[in-house]
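Chemist: below are the sequence and a predicted model; questions follow.
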Amino acid sequence: MLQNNLFLTSNVDDKNKFIDYVNRAANTIADSYTDSRAYSGLTPQELKELIKETPLLPESGIGFDSVLEKVKRIVLPNLLKVSSTDYMAHLHSPPLMESLISELILATGNQSMDSWDQAPIATEIEVDVINQLCEIYNLPKDSDGIFTSGGTQSNLMGITMARDWFCNTKLDHDVKLLGLPQEYNKFRLYTSEVSHFSVEKSAHLLGLGYNSVIKVPVTNDQKMNTEILRDLIIKDLESGFLPVAIIGTVGTTDYGSIDDLETLSEICQEFGIWLHADAAYGSGLILSQTYKEKISHISKCDSITVDFHKMFLLPISCGAFFLKDKTNFSHLTLHADYLNREEDEEEGYTNLVGKSMQTTRRFDALKVWMLFQSLGKKSLSDTIDKTLNNANYFYKMVDSNPNFQVVTKPEISSVVFRYSTNKLSDDQVDTINKRIRRELIHRDGIVIGQTIFDGRVFLKLTLLNPLVEHKHLDNLINVILEKSNYN
């Protein structure tokens, strides 16, 4: 027998129950923040044992109170506290308070962004937000965009658009209707050797394969070497290959390096190639009054990936994809009588599914809409500037310390470094750095990243939290040196 008060409705009892649930959940969540540690320290094995006691689907439900109590005991204490100043590991931001409320609203409303009649006001807000974001990124009036789940989906869309545009304009071939052309195994996509793995993943999903992706060497500052890129394109053309797109990175995952979009645009113009910018990380710089010139050439790109759940400090997931020429969205458009009827669109009803790879899609535009208006340009700029200033400070501290080795000066807010000493072999130093990271997680509740550079193990900070102060960074250096046993 179903219980009463299942949903939030206009009924007074339903409203009261909703308010009660939200208040109790909010209090339980807030009470779980008992210290500044980023993580409780439990190992994978300990977490598995903790979860074992709870069957997923009991014969009879145990009720909200009992479930909330289990969440309080098992889940909340062991969640990663991404708002902690001790969390500095990944492109995984602490969500700003205002955006948590927008999540509650969009989850409660549960709008589906595929058709206007499933999301009337949500559709109109997303269209308006996209239009204003196009202006913020200095895109032309014929540009357009769509909200996505994040960088991987946006990059897939960008490479899909590049492939179909190339086939239509260069080969007079309609991929949407006919599938891949016979020449598909000659297609080439160029990206730096430190770009995001979603480029290769996209090539696989699009039927082009990993071998179509040419990984271009980088300079010492971890940017795509444009001279080598140009030579590779010329050699490929001479060998009968078909250059389709260049994928420039605006903030590589490890180093935060920004490829030279101006030169990449010139190369694309010279050879008739599509330019996609993976700006999932660095797109937030557009809001900085101090650092926005770092990405001033992003408007030259044919397509752009933006993530709002990174530098913009919004909850996962919230991304967007932009096209300089909105007519290229036609590569995705397909009409269905039950969803996006052409007659409705002719009368002014916007059905966003025609621009998206997703059908059911969340009203994530609300998070941007509420946050931007709540904080405004000055606060958002100051927030982003703080993270870049922190990265520069940490870089100077470790670069000047003989106990550390640093890869490159940060361009955004990531620093790749490691404890190093000539008293030990490289293999021994690798082992020490691995141990340091594990001990930080499980003994100190401090979470930092780890990566590989030049075949060796390095540690990584990705500083997105504006609450991090120099004292936190100084403390981290001291703790690492203490754990190295060779300070």
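Modeler: Perfect, thanks for sending it. No experiment lies behind these values; they were computed from the predicted model shown. Numbering: from 1, shown residues only.
Chemist: use CA for all of it now, contacts and neighbours both
Modeler: OK.
Chemist: what helices or strands is the strand or helix carrying Val368 leaning on?
Modeler: Assessed by DSSP states H and E, Val368 sits inside helix 365-399. Using 3 or more CA pairs under 8 Å, 6 or more residues apart in numbering; DSSP states H and E, the elements in contact with helix 365-399 are helix 97-109, helix 120-136, strand 404-406, strand 414-419, helix 470-484.
Chemist: next one for the comparison:
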Amino acid sequence: MAGVLGLPEGSGGVLTSGGSAGNLTALLAARQAKAGFDAWNGGPTAGPPLTVLVPESTHYCIARSVRMMGWGSEGVTPVPVDARYRLRPEALEEALAAAKRAGRRPIAVVASAGSTATGAFDALDAVADFCAKHDLWFHVDGAHGASAALSPRYRHQVKGIERADSVVWDAHKLMMMPALITAVLFRESHRSFEAFAQEASYLFNGQDTRRWSDVALRTLECTKEMMALKLYTCLSTLGTKLFADSVTDTFDLSRRFAERLQSSGDFELAVSPDCNIVCFRHTPQGIPTSELDALQVRLRESLVTSGDFYLVQTTLGGRVWLRTTVINPLTTDEDLDALLNALRRAV
């Protein structure tokens, strides 16, 4: 997986149970590498308060992780996003300055490759440039979208991911594996031991003699199932083309769905999809704008209760949107047309 992303020789990682655990693991490694003090043994008060720069659209587990590490709410410094909910690279300098003015030591930037709400892909190369300039850890939350690297048609969306210090990639999303199988990948493989090490990197200068197979030294879990077996068996038996074709077909299908929403006349598209996450809302004639948010809530409840379709909802720009993740490889254009017709009947 590290090789597919373009990470260099010497990279490596570990499998863990879900994106939340994966992102926490990566941030713990970032803390050991960049804090400048031994927070593992001394705690968060052993040095200046830390923070990470994070796009406003990032998954909630990042804020949860920094709170678990004892950094408090200001452990996350938000970075504005643009109209497509992508991190604005030009806003990073001011976010960095704001964190320092607040008395915080920034140690990392988190970028998204397939954000949870809309599936947005941040400009990873630009973030990598910023991190290199300021000696910050560069982490990519690619839990959902890192699989784009498998697709020749959509690989460009993760350009720059090969420059990351750490990447989280969920195989149980676009690689069709059973949950949970999350890879936490590190540009320097020994960093995976540092996340839970008893000493910081500056104490042993990156020298590591521990075996890669000592998984309990590198993950939150002690006892866990052999999740690698499922992924390895599929890759060794089927190769990567099946998964590459699935990613490409799913992204294509989502784009066709977005085009039908735009041309429908009674649906509104939140943003053109970067991947397989599509946010939209039903806007039938005769419904006042002030009632559209409540309508989306009722529509979702109606469809989920009926059992025919499953939708979630999200809030973007202060408005409620329906959100679908086109991820089942058996989903067709006809299925998505049926979804729209079911929403029309449910009004």
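Modeler: Yep, that arrived. Here the structure is a predicted model, which is why all the values come from computation and not from measurement.
Chemist: care to give me the TM-score?
Modeler: The TM-score (TM-score structural alignment, normalised by the length of the second structure) is 0.91; 337 aligned residues with a CA RMSD of 2.0 Å.
Chemist: between the helices and strands packed on helix 365-399 of the first structure, which gets nearest to Leu371 of the first structure?
Modeler: Closest to Leu371 of the first structure of these is helix 97-109 (CA to CA; 6.2 Å).
Chemist: which positions in the second structure sit opposite that closest one in the alignment?
Modeler: Per TM-score structural alignment, helix 97-109 of the first structure has no counterpart in the second structure.
Chemist: elements contacting that helix?
Modeler: Short answer (3+ CA pairs under 8 Å, 6+ apart): helix 97-109 of the first structure packs on helix 365-399.
Chemist: next, the angle from the helix it packs on to helix 470-484.
Modeler: 60 degrees (axes from the mean of the first three to the mean of the last three CA atoms, to 10 degrees).
Chemist: which of the residues in helix 365-399 of the first structure are buried?
Modeler: 365-369, 371-372, 380-381, 383-395, 398-399 (16 or more other CA atoms under 10 Å).
Chemist: all strands for the second structure, in order.
Modeler: 12-16, 50-55, 76-79, 105-112, 137-141, 166-170, 182-186, 267-269, 277-282, 312-316, 319-325 (DSSP state E).
Chemist: looking at these, which one is packed in the most?
Modeler: Stretch with highest mean neighbour count among these: strand 166-170 (a mean of 31; mean count of other CA atoms under 10 Å).
Chemist: that one maps to which residues in the first structure?
Modeler: Taking TM-score structural alignment, strand 166-170 of the second structure hits residues 303-307 over in the first structure.
Chemist: give me the mean deviation of the matching stretch from the second structure.
Modeler: Average distance, stretch 303-307 of the first structure versus aligned residues of the second structure after superposition (mean CA distance after the TM-score superposition for the first structure): 0.7 Å.
Chemist: list the contacts of the aligned partner of Leu253 of the second structure in the first structure.
Modeler: For Leu253 of the second structure, the aligned residue in the first structure is Asn390 (criterion: TM-score structural alignment). When contacts are counted by CA atoms under 8 Å, 6 or more residues apart in numbering, Asn390 of the first structure touches 413, 463, 468-470.
Chemist: again, 7 Å this time
Modeler: Asn390 of the first structure is in contact with His470, counting by CA atoms under 7 Å, 6 or more residues apart in numbering.
Chemist: how about Ser112 of the second structure?
Modeler: Counting by CA under 7 Å, 6+ apart, Ser112 of the second structure has contacts 58, 121-122, 140-142.
Chemist: aligned to Val81 of the second structure, what sits in the first structure?
Modeler: Val81 of the second structure maps onto Val218 in the first structure, by TM-score structural alignment.
Chemist: burial of that match, as a residue count?
Modeler: 18 (other CA atoms under 10 Å).
Chemist: and if you look at Ser306 of the second structure?
Modeler: 10.
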